[in-house]
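Undergrad: quick one: sequence plus predicted model below, questions after.
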Amino acid sequence: MADFDFDVAILGAGTAGMSAYREARKYTDRVVMIDGGPLGTTCARVGCMPSKLLIAAAEARHRAEGIGLFGLETGPVLVDGVRVMNRVRAERDRFVGFVNDAIEGFDPGSLIREFARFADDQSLLLSSGRMISARSIVIATGSRPIVPALLEKAGDRLIFNDDVFDWTDLPSSVAVFGTGVIGLELGQALHRLGVRTHLYGRGGSIGPLTDPAVINYAATQFASEFPVDWTADVDIERDGDQVVVRSNAGEERFDFLLAATGRQANVDNIGLENTTLKLDARGVPTYDRLSMRAGYSDIFVAGDSAIDVALLHEAADEGRVAGENAARFPHSYRRKRRTPLSIVFSDPQIAIAGRSHAELVRDRMDFVIGEVSFEDQGRSRVMGLNRGILRVYGDRPSGLLLGAELIGPSAEHLAHLIAWSIESRLTVPELLDRPFYHPVIEEGLRTALRHLNHELGFGPNPPLRCIDCGPGG
């Protein structure tokens, strides 16, 4: 047996890498993480946490300006951009500090602060020139923003979400390109904080949504609040310190152009050409999603490097599986993945739990749909949050709940309930036997489930309009 420097080498100290390290250490002490870039994880530095800090400020202002609905009056809510961004940066740095504290708690010598490239399947060349070897290697090098050539015309006025969270003040105007999660969240937040914002998309997509009915509802909602062009045909030019955007909506000038057009895996500069790995069209190693093993090699892939589902909890799960299998190699085990869950912190919030509409159609599943509108949902209307639609999908042969797509109030909480129910393999009739308090937003889920139950042939058709009909309704 070869005499390796380490049993497991992990490229990247982000969420997936840290998770892989913790899992691998359960089986061997000979584990090393290698990362020459900034520590602190994408989520804490430039993703989940700082974006939610900006959104929280935007929502606070929006709620204050909407109190007239309740017969209350107040003056205009002024935005101090410097103070807004001071809090964003301070809290962001605090979250990053927590992550760095965790890394410092790892065994001394288990983190190498250099970059690494593959020399072969089991050898890594460090940026210092040192060569190390490992019995198995985990690629957890994360991802970076995609930059379409068209947007490069903006020059140094082209920014990414990474740049937003280092602002010391809010600009006067921003063009946001991309209607995915990042574009929706930051575009709406900046608009609500008084930044003149225009959101530009290409193919009509809205976040992760795939259900046409939910997409259409969401498109109307967002377009009613701030300028959005879901299918923009644009031309961009630089004029002094401004960016000029010409589209079918007209011509506008902006201080910055924010690119939120997707992300690509950081695997193009780690020497994959020196390995035996097969790569897909994106240059990512082909791998088994249940073991995270790349082909039949001793190399594993996890997190945004896999560029499958770029979400923190998925990266952590993938890191755990990759770390275990790398440490136990040559034994490699396939592990069941958890029920998919995706949330967009826009307003109304967007979520998908379980199988999406597009997946069910693609796989030719025999499914039916239940639906509820939040516009007349009791608790939502009481709070003035009555915007949204929920569509739930059920398996006709078994009655199992398969998935849901929604836009609406408390979508982050409803999506968890739905995902947990799917994970527990509950049928729609079993879910309807669970307790629902009154009045709560969750009663809207019950209404959708009742419609789904009828479509499955298990119960009567509920009334189209009711205030969250009680147990006998």
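TA: Done, it's in. Numbering: from 1, shown residues only.

Undergrad: when you work out contacts or count neighbours from here on, use the C-alpha atoms and nothing else.
TA: Will do.

Undergrad: what segments of the stretch 201-350 of the chain are strands?
TA: 228-229, 235-239, 242-247, 250-254, 256-259, 263-265, 299-301, 341-344, 349-354 (DSSP state E, counting those that start in this stretch).

Undergrad: TSV for the ones you listed, including distance to Ala281 and mean neighbour count?
TA: Below are the strands of the stretch 201-350 of the chain laid out as TSV (distance: least, Cα to Cα, whole Å; neighbours: other Cα atoms under 10 Å):
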stretch	distance to Ala281	mean neighbour count
strand 228-229	30	20
strand 235-239	28	15
strand 242-247	31	19
strand 250-254	35	15
strand 256-259	23	25
strand 263-265	12	19
strand 299-301	16	30
strand 341-344	25	22
strand 349-354	27	26
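
Undergrad: just checking, Ser342 touches Ala351?
TA: Yes. Taking Cα atoms under 8 Å as the definition, Ser342 is a contact partner of Ala351 at 5.5 Å.

Undergrad: joint contacts of these two?
TA: Shared contacts of Ser342 and Ala351, defined by Cα atoms under 8 Å, 6 or more residues apart in numbering, are found at Pro208.

Undergrad: got another, please set it beside the one above:
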Amino acid sequence: MKTIKIDVAVIGAGSAGLPAYRAAKAAGASALLIEGGPYGTTCARVGCMPSKLLIAAAEAAHAASSTAPFGVHVDGAIRIDGREVMRRVKSERDRFVGFVVDSVEGIPAEDRVIGYAKFIDDNWLQVGDHTRVQARSVVIATGSSPYVPAMYRALGDRAIVNDDVFSWDDLPRKIAVIGAGVIGLELSQALARLGVDVTVLGARGRVGPLTDPAIRDYAQKVFSDALHFEPRAEVEAATRDGDTVHLRYRASDGTLVDDSYDYVLVTAGRRPNMGRLALGNTTLELDSHGMPVYDPVTLQAGAHPVFIAGDANGVLPLLHEAADEGRAAGSNAARYPNVAPLVRRAPISVLFSDPGIAMVGARHADLAAGSFVAGEVSFEDQGRSRVMLRNRGLMHVYVDKATRRFVGAEWIGPDAEHIAHLLAWALQMNLTVDAMLDMPFYHPVVEEGLRTALRNAAALLKAEH
């Protein structure tokens, strides 16, 4: 059994673990990167990048079938070759993964260990059956995995998660998607546009991350127009017959529905990967779910030299947040006990649908009633959006009554991913609605819709006084 003594052991070589390792080294500490699975982040292998490749194919199919209103006619049927679609998705996915693997393999060999790590005690780790590691500090960056309820696990390989979609050689004929969160809606719309018969079964009226009732209702209609969307369905039974899955569910209107599918795609959330770590061998305080109790500001578990970053802590499962947390955790692990708080950037979230969904800053659900005004704009008659026939969407921007500062926004609409960045920058700069309206707006652009929402918010503030 090999023994390694190190300043910082980083468990997990993903979007949080890699920055943690580099930050620890930059702080002058010796560091070891431990990875149990293949190199290549969740984002590159089964997340951000392959999903956007599938969405890009869907957008191409949708564009090709939507030219007639412009007077441009594509004669004959639009043919979608599922095998060619998936071939490109997997080929380009492998290219992105290759970049990550090359980066990891550029790390000195003596700083890398392959194998699953578990705690022997607070400062000792065992990796596989070949290495013991004594670490002054530990960063847990083990990521997360899709959660599949028992009802669907019983379906075997006919119940899949998003990871499995990107191993397909061809597109299926018909699927049911369980869950109407970000992953479920992105993949559902993409697959529907590629000719797959898709049914989405939500549970609590959820539409992606949205909390503003008016925006959520608008988005629900958008998705209901594009595919079979049941935002409040209750699945009563799931059975398998050969390669066919039968679902019985009660629809939003109370109707009992029986239907059959090739697959059930379960997008019921993700859970932190903590099961292999043997945390019971440590003196860390654990919550009722077996998660270490930790400070979300410093990422430190109690007073211990253990730091939790990225999807492993279950707070903000976004790549840029994971990278920021990884850097902070690695730096704090190297400098322990002199830890520093993580300074988070303005919150930003994007759902890559069409029209896009985005949220910046405070959610509607988190704002105190009466403390803000909501400036609104509909994109249905917004000039540039209508020119492009992309005129579907509704936006609310939230402005604090006392300070006139922009505090958040939720919306569905065209170019949401780009407008989200403008608003995140404005939020991080603590701009007031007045300062934002002083900024330049070109004509004709979709961003003029944002200006309308800001103007409406300013008018509401004026009316309050």
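TA: Received the coordinates, thanks. Small disclaimer: the values here were computed from a predicted structure and weren't measured.

Undergrad: picking up where we left off before, tell me which of the strands of the stretch 201-350 of structure 1 lies nearest to His438 of structure 1.
TA: strand 349-354 (22.0 Å; Cα to Cα).

Undergrad: so which bits of the helix or strand following the closest one are buried?
TA: Once the chain leaves strand 349-354 of structure 1, the next helix or strand it forms, by DSSP states H and E, is helix 357-362. Neighbour counts over helix 357-362 of structure 1 (16 or more other Cα atoms under 10 Å) mark 357, 360 as buried.

Undergrad: what of stretch 218-236 of structure 2?
TA: 218-220, 222-223, 227-235.

Undergrad: can you pull the contacts of the spatially most central residue of structure 2?
TA: The centroid of structure 2 falls nearest to Leu318 when counting by Cα atoms, centre = their mean (5.2 Å). The contact partners of Leu318 of structure 2, by Cα under 8 Å, 6+ apart, come to 310-311.

Undergrad: ditto for the one 4 residues further on
TA: By Cα under 8 Å, 6+ apart, Ala322 of structure 2 lies in contact with 15-16, 309-311, 316.

Undergrad: circling back: the residue nearest to the centre of structure 2 matches what in structure 1?
TA: In structure 1, the residue matched to Leu318 of structure 2 (TM-score structural alignment) is Leu311.

Undergrad: from Leu190 of structure 1, how far out is its match?
TA: Leu311 of structure 1 sits 23 Å away from Leu190 of structure 1, taking Cα to Cα, to the nearest Å as the criterion.

Undergrad: cool, and Ser332 of structure 1?
TA: Ser332 of structure 1 is 46 Å from Leu190 of structure 1, by Cα to Cα.

Undergrad: still on that earlier bit, most surrounded residue in the contacts of Ala322 of structure 2?
TA: Ranked by the number of neighbours (other Cα atoms under 10 Å), these place Ala16 first, at 34 neighbours.

Undergrad: I'd say that residue and Ala323 touch.
TA: Yes. Using Cα under 8 Å, Ala16 of structure 2 is in contact with Ala323, at 4.9 Å.

Undergrad: got any residues that touch both of the two?
TA: Gly310.

Undergrad: and Gln189 of structure 2, how far from Ile160 of structure 2?
TA: 17 Å.

Undergrad: give the equivalent position in structure 1 for Val445 of structure 2.
TA: Using TM-score structural alignment, Val445 of structure 2 pairs with Val440 in structure 1.

Undergrad: please name the nearest non-neighbouring residue to its match.
TA: Arg379 (5.3 Å; Cα to Cα, 6 or more residues apart in numbering).

Undergrad: how about the one you found, secondary structure?
TA: helix (DSSP: H, G, I helix; E, B strand; the rest coil).

Undergrad: now do the contacts for it.
TA: Taking Cα under 8 Å, 6+ apart as the test, what Arg379 of structure 1 contacts is 439-441.

Undergrad: turn those residues into CSV, columns for neighbour count and distance to Leu69 of structure 1.
TA: Formatted as CSV, these follow (neighbours: other Cα atoms under 10 Å; distance: Cα to Cα, whole Å):
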residue, neighbour count, distance to Leu69 of structure 1
Pro439, 16, 20
Val440, 15, 20
Ile441, 25, 19
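
Undergrad: among those residues, which recur in structure 2?
TA: Compared against structure 2 with both residues aligned by TM-score structural alignment, their matches' Cα atoms under 8 Å, these retain 439-441.

Undergrad: and these as CSV, adding secondary structure and distance to Arg391 of structure 1?
TA: Converted to CSV, those look like this (DSSP: H, G, I helix; E, B strand; the rest coil; distance: Cα to Cα, whole Å):
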residue, secondary structure, distance to Arg391 of structure 1
Pro439, coil, 21
Val440, coil, 18
Ile441, coil, 15
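
Undergrad: between those, which is closest to Val96 of structure 1?
TA: Ile441 (34.1 Å).

Undergrad: nearest residue to that closest one in space, please, no chain neighbours.
TA: That would be Arg379: by Cα to Cα, 6+ apart, it lies 5.5 Å from Ile441 of structure 1.

Undergrad: buried residues in stretch 386-406 of structure 2?
TA: Applying 16+ other Cα under 10 Å to stretch 386-406 of structure 2 flags 390-401, 404-406 as buried.

Undergrad: ok, stretch 361-381 of structure 2 next?
TA: Buried residues in stretch 361-381 of structure 2, counted by 16+ other Cα under 10 Å: 361-364, 372-379.

Undergrad: can you check stretch 333-342 of structure 1 too?
TA: 333, 339-342.

Undergrad: contacting residues around that stretch?
TA: Taking Cα under 8 Å, 6+ apart as the rule, stretch 333-342 of structure 1 contacts 208, 290-291, 311, 317, 321, 325, 351-355, 415-416, 419-420, 422-423.

Undergrad: give me the subset of these lying in helices.
TA: Among these, the members falling in helices (DSSP state H) are 317, 321, 325, 415-416, 419-420, 422-423.

Undergrad: mind picking the two most distant members of those residues?
TA: Asn325 and Ala415 (30.6 Å).

Undergrad: which one of these two has more residues nearby?
TA: Asn325 (28 against 24).

Undergrad: got the contact list for that one?
TA: 24, 291, 293, 331-333.

Undergrad: turn the residues you listed into JSON lines, columns for distance to His451 of structure 1.
TA: Shown next, in JSON lines, are those (distance: Cα to Cα, whole Å):
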{"residue": "Ala24", "distance to His451 of structure 1": "47"}
{"residue": "Ser291", "distance to His451 of structure 1": "38"}
{"residue": "Arg293", "distance to His451 of structure 1": "42"}
{"residue": "His331", "distance to His451 of structure 1": "47"}
{"residue": "Ser332", "distance to His451 of structure 1": "44"}
{"residue": "Tyr333", "distance to His451 of structure 1": "41"}
